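Asker: pasting the sequence and the predicted model now:
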Amino acid sequence: MRTLDWTAVCPLDRLDPDRGVAALVDGVQVALFRTGDELYAVDNLDPVGGAQVMSRGIVGSRGGLPTLASPLHKQVYDLTTGRCLDLPGVALRRHEVRCRDGLVEVRLRQEE
């Protein structure tokens, strides 16, 4: 898997805890989430429904894992791995995310 450069997206204080926000990073729609002290970035594209809606998903937990439920059909994804907990073989593409000097930055992971 190939990675691109870091892209500044928004100030950290613009991300409400346990709420998603969509951002366009190098032409890719990304869904960003802040849960406690952790940041997560995944594709905004729902792999089952095919719509750009994951930023509107429901943040929660299952078995101690931070999760995201699709707003379309409610499949639940592990935010740490992107793996769907309800449908084997289905996953969200995850991206690297960090906070540097108060700015949230994303680095896309590209399929080779």
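Answerer: Looks like it came in fine.

Asker: can we go C-alpha only for contacts and neighbour counts from here?
Answerer: Fine.

Asker: can you pull out the helices in this protein?
Answerer: Applying DSSP state H to the chain gives no helices.

Asker: residues contacting the residue lying farthest from the centre of the chain?
Answerer: Of all residues in the chain, the one whose C-alpha sits farthest from the chain's mean C-alpha position, using Cα atoms, centre = their mean, is residue 101 at 20.9 Å. The contact partners of residue 101, by Cα atoms under 8 Å, 6 or more residues apart in numbering, come to none.

Asker: if I look at it, how far off is residue 72?
Answerer: When distance is defined by Cα to Cα, to the nearest Å, residue 101 is 35 Å away from residue 72.

Asker: comparison target, given below:
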Amino acid sequence: MRVEDIDWTSICRLDEIVPDTGVCALVDGEQVAVFRLRSEALYAIDNIDPHSQAAVLSRGLVGSLGERIVVASPIHKQHFDLRTGECLEMPQHPVRTWQVRRDGDLVQVRRGA
């Protein structure tokens, strides 16, 4: 194992995430929503919806609003930018983004990111 790989947690195989959907993973005791787009791009944000405090963002609808790639919360339908974590309707309530990568066929999230 390379030293630079120590901080990365394997979540699942890439083919276990259906394109344009998300999955939830527990990383260092925190729920992380990991999304795969049709383009094979990967994004990761906190799974907790800051408005409802429910762990649901991984089950939200993935799409775009203008140039922004977003997920819509399944509860109150707020849109979260997958690149920045910003809530488009309520910018004062963002979610944290996590570093995510593909290592071979594995999807990995960086711990403590």
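Answerer: Right, received. Where do you want to start? Quick caveat: nothing in here was measured; it's all calculated off a predicted structure.

Asker: tm score of chain vs chain?
Answerer: Scored against TM-score structural alignment, normalised by the length of structure 1, the superposed chains reach a TM-score of 0.90; 107 aligned residues with a Cα RMSD of 1.3 Å.

Asker: quick one: what's aligned to the residue farthest from the centre of structure 1 in structure 2?
Answerer: Residue 101 of structure 1 is assigned residue 104 in structure 2 as its aligned equivalent, the criterion being TM-score structural alignment.

Asker: which non-adjacent residue is nearest the residue nearest in space to the middle of structure 2?
Answerer: Within structure 2, the residue whose C-alpha comes closest to the C-alpha centroid is residue 44; the distance, by Cα atoms, centre = their mean, is 2.5 Å. With Cα to Cα, 6 or more residues apart in numbering as the measure, residue 34 is the residue that lies nearest to residue 44 of structure 2, at 4.4 Å, once sequence neighbours are left out.

Asker: can you tell me what that neighbour aligns to in structure 1?
Answerer: Aligned counterpart of residue 34 of structure 2 in structure 1: residue 32 (TM-score structural alignment).

Asker: from what I can see its match touches residue 21, true?
Answerer: Yes - between residue 32 of structure 1 and residue 21 there is a contact at 5.3 Å, judged by Cα atoms under 8 Å.

Asker: next up, the contacts around the counterpart of residue 86 of structure 1 in structure 2.
Answerer: The equivalent of residue 86 of structure 1 in structure 2 is residue 89 (alignment by TM-score structural alignment). The neighbours of residue 89 of structure 2, taking Cα under 8 Å, 6+ apart as the test, are 78-79.

Asker: if I look at residue 89 of structure 2, how far off is residue 15 of structure 2?
Answerer: 32 Å.

Asker: still on that earlier bit, so how far is residue 91 of structure 2 from the residue nearest to residue 44 of structure 2?
Answerer: To residue 91 of structure 2, residue 34 of structure 2 is 21 Å away according to Cα to Cα.

Asker: likewise residue 60 of structure 2?
Answerer: With distances defined as Cα to Cα, the gap from residue 60 of structure 2 to residue 91 of structure 2 amounts to 18 Å.

Asker: among the two, which residue is more densely surrounded?
Answerer: For residue 60 of structure 2 versus residue 91, the count of surrounding residues by other Cα atoms under 10 Å is larger for residue 60: 23 against 11.

Asker: give the contact list for that one.
Answerer: Applying Cα under 8 Å, 6+ apart, one finds that residue 60 of structure 2 lies in contact with 21-22, 71-74.
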